[in-house]
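> Below is the sequence, then the predicted model.
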Amino acid sequence: MIHPSVIKKQRRVVLLLLALIILTAVVGMGMGYSSLSYSRIIPTLLGQGSFKEEFVLFSVRLPRIVITLLAGMALAVSGAILQSITRNDLADPGIIGINSGAGAAIAVFFLFFPIDVGNFVYAIPAIAFAGALLTAILIYVFSYKRTTGLQPVRLVLTGVGFSMALSGTMIVLISSAEREKVDFIARWLAGNVWGSDWPFILAILPWLIILIPFTLYRANKLNLLGLNEPVAVGVGVSLEKERFTLLLAAVALAAAAVSVTGGIAFVGLMAPHIAKALVGPRHQLFLPVAILAGGWLLMFADTIGRNLTDPDGIPAGIMTALIGAPYFMYLLMKKI
């Protein structure tokens, strides 16, 4: 049973994160290459703005804010799942190569297959999922030993190797491609939020609507998977079945996110750790906090990055790496 004081603390943290999300969203609506007066945001949202104000808000700012919020949430849940099923605090879909697998699949599709503009937006999450799933299976196979089972440190090192290899493969693939396609893949690699339009939101939203509630429903199973294997088996958990099912959910969430935001790393690493530090390690408590923290982190990184330089700004992937890489090194040093 969860102590009432812990539940109250979780609610306070959730309210604080919701306030941060709203504040960051409001700041993001006003900041940018074409500024929008903060006094005009509410009238414009209510349909009382000028054509320019409505275009800037509804066609440029709001879709990007919503995309980064949803993608950050998906990456946070994916990271939390991976950390639990591997019992490795360093696991993250960007670090262990799942994002790179999704990116390689998108690059191959974009470069070598005819693209139907009408269906491209909705097909790209499925293509990213196929590439990410194949990569995840290969990483799992290379990290697993029959005598000792899954090796957490080996999984991270194998994933980093796959990530570097796949990134190199994408560079080779685009070396002789058309300039327009090269620019697209380069922006994807840098984590530049390219799917900043309403159809992209509709493309990834079904994945989140299904998989995030599913993960919350399986929170107790994740608690048990975080224990050692004999204990989990002793309480009746089917280890391989649960790991595989939850791995599919983690891969699908990460693929859906990076299919529209590009190669974003470290959000899935940081958000679960922040949540655990605030409300404890039980998944029923920290998963809702991690979801909000991940959404806020990516939205905040993108808001800051796109306003640092004109007109394109700094990609969100670079901003999250600047924050997350030192944190990853800190965690790695704690493990050694």
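That came through fine.

> C-alpha from now on. contacts and neighbour counts both.
Fine.

> so where do the strands sit in the stretch 51-200 of the chain?
144-145, 149-150 (DSSP state E, counting those that start in this stretch).

> To residue 135, which of these lies closest?
Residue 135 lies closest to strand 144-145 among these, at 14.3 Å (C-alpha to C-alpha).

> Give me the distance between the most centrally placed residue in the chain and residue 16.
For the chain, the residue nearest the mean C-alpha position is residue 75 (2.3 Å; C-alpha atoms, centre = their mean). Taking C-alpha to C-alpha, to the nearest Å as the measure, residue 75 falls 20 Å from residue 16.

> Next one for the comparison:
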Amino acid sequence: MPHNIKRYRFILFTMFVALLLAIYLHLTSGAFTMTTLEVFKTLLRIDSTDNFDLVIFDFRLPRIVTAVIVGMGLALAGVVLQGITKNGLADPGILGINAGASCTVVIFMYFFQIQLVNVEIHSIFKIIVIPIFGFVGGVVAAAIILAFSYKNSRMDMQKLILTGIAINTGFGALTLFWSLKMNADDYQAAAIWMNGTIYNSNWYFVVAMLPWVVLLSIFVYRKCHLLDYFQLEEDSIISLGIALEKEKIFLLLASVGLVSACVSVSGSIGFIGLMAPHIARQLVGISHRAVMPVSMLIGAILLVFADYIAKNVFAPAELSVGIVVSIIGIPYFLYLLVKAKG
């Protein structure tokens, strides 16, 4: 835990308030205008109407909850990957895990003819199993990365990053190939989904990914002390009796599971896993027990605010939330590159 507990609790409280503010803005804005009083009456079931119920419970709340869960999942995966690789520029998108998960989901969409931006009730079972297909793609990407990044029974972090970039490109090309084989309607839906979008979210999507994110978050948090040890020299870690390579693989698979569950619902959204851990470390230091909760809150805030911007800037048209996050994330990534070079 951080040395200054009061500061840590204040930061957590501030992040929580910022998240509530983002949720409030998202709930009260959109093509169907609602006042704050009308929103609260609808949520508390006081003089609610069918129109208000439809807007809040069928459209806005599932979208917000999805943004919160996806933001937290991607941020936590970023913390794990940066801890394993000891590289502050590691991100699920940059390492190719997003691309692997996206590729198998697109193949699933092709063979089962499901449109993740226009899901009907008869597709509920397909929605539930989509994270499994995403996990398979993420694991394949991770396995290829690991196969090429081991040197003398040790994981070479430089090779890990370079292989990840190559895998990202390869799976991106494969995803494009399968999407081009779709009919026009399915291709349009797949293209929107691949850019990162949550405007189509519903409660079935939430149910599909929530168990993955909750269980894997608990597992990763229980292992957070290992990420602190991983910052030491490898010989020092082994001397402490830690099965270094085995623990790295377990944590890597957990991060793959987190990313796959999120990608299966939201498409490929980059940079959340890059930005959130960096901001968290600047606020609370390097202890992963403190970094993880703050990073998850920051990830949720970033994605809810990004979706709020995507929904309202060009209303009634909408941007993909992945594009909005990229507009924010690319300058931040360049800033980190310049900082690392300096």
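Structure's in. What do you need? Computed from a predicted structure; not experimentally measured.

> Relative to residue 41 of the first structure, which of the strands of the stretch 51-200 of the first structure is closest?
strand 149-150 (51.5 Å).

> what's the closest one packed up against?
Helices and strands touching strand 149-150 of the first structure, as assessed by 3 or more C-alpha pairs under 8 Å, 6 or more residues apart in numbering; DSSP states H and E, are absent.

> just to revisit the earlier point, tell me if I'm right that the residue nearest to the centre of the first structure and residue 256 touch.
No. The criterion here is C-alpha atoms under 8 Å, and residue 75 of the first structure misses it with residue 256 at 9.0 Å.

> Next, format the strands of the stretch 51-200 of the first structure as a markdown table and append distance to residue 185 of the first structure.
A markdown table is the format used below for the strands of the stretch 51-200 of the first structure (distance: least, C-alpha to C-alpha, whole Å):
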| stretch | distance to residue 185 of the first structure |
| --- | --- |
| strand 144-145 | 32 |
| strand 149-150 | 33 |
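
> Out of those strands, which is closest to residue 54 of the first structure?
Residue 54 of the first structure sits nearest to strand 149-150 of all the strands of the stretch 51-200 of the first structure, at 52.5 Å, using C-alpha to C-alpha.

> Can you give the contact residues for the closest one?
86, 140, 143, 144 (C-alpha atoms under 8 Å, 6 or more residues apart in numbering).

> where's it relative to the chain centroid, distance-wise?
Mean-position distance between strand 149-150 of the first structure and its chain equals 25 Å (C-alpha atoms, centre = their mean, to the nearest Å).

> Now check the second structure for the residue matching residue 245 of the first structure.
Here residue 245 of the first structure is matched to residue 250 in the second structure, going by TM-score structural alignment.

> number of nearby residues for that match?
By other C-alpha atoms under 10 Å, the residues close to residue 250 of the second structure number 14.

> Next: residue 48 of the first structure.
13.

> what secondary structure does it sit in?
Secondary structure, DSSP: H, G, I helix; E, B strand; the rest coil: residue 48 of the first structure is coil.

> Contacts only, for it.
Not one residue lies near residue 48 of the first structure by C-alpha under 8 Å, 6+ apart.

> For it, give its distance to residue 58 of the first structure.
According to C-alpha to C-alpha, residue 48 of the first structure and residue 58 of the first structure sit 13 Å apart.

> for residue 152 of the first structure, same thing?
44 Å.

> sorry, back to before: now the one helix or strand the match of residue 245 of the first structure maps to on the first structure. Mean distance?
Residue 250 of the second structure is part of helix 244-266 when elements are defined by DSSP states H and E. After superposition onto the first structure, helix 244-266 of the second structure sits on average 0.7 Å from its aligned residues (mean C-alpha distance after the TM-score superposition for the first structure).

> What residues sit buried inside that helix?
The neighbour-count check on helix 244-266 of the second structure (16 or more other C-alpha atoms under 10 Å) flags 244, 247-248, 251-266 as buried.

> That one packs against which elements?
helix 61-85, helix 97-112, helix 124-149, helix 203-222, helix 234-239.
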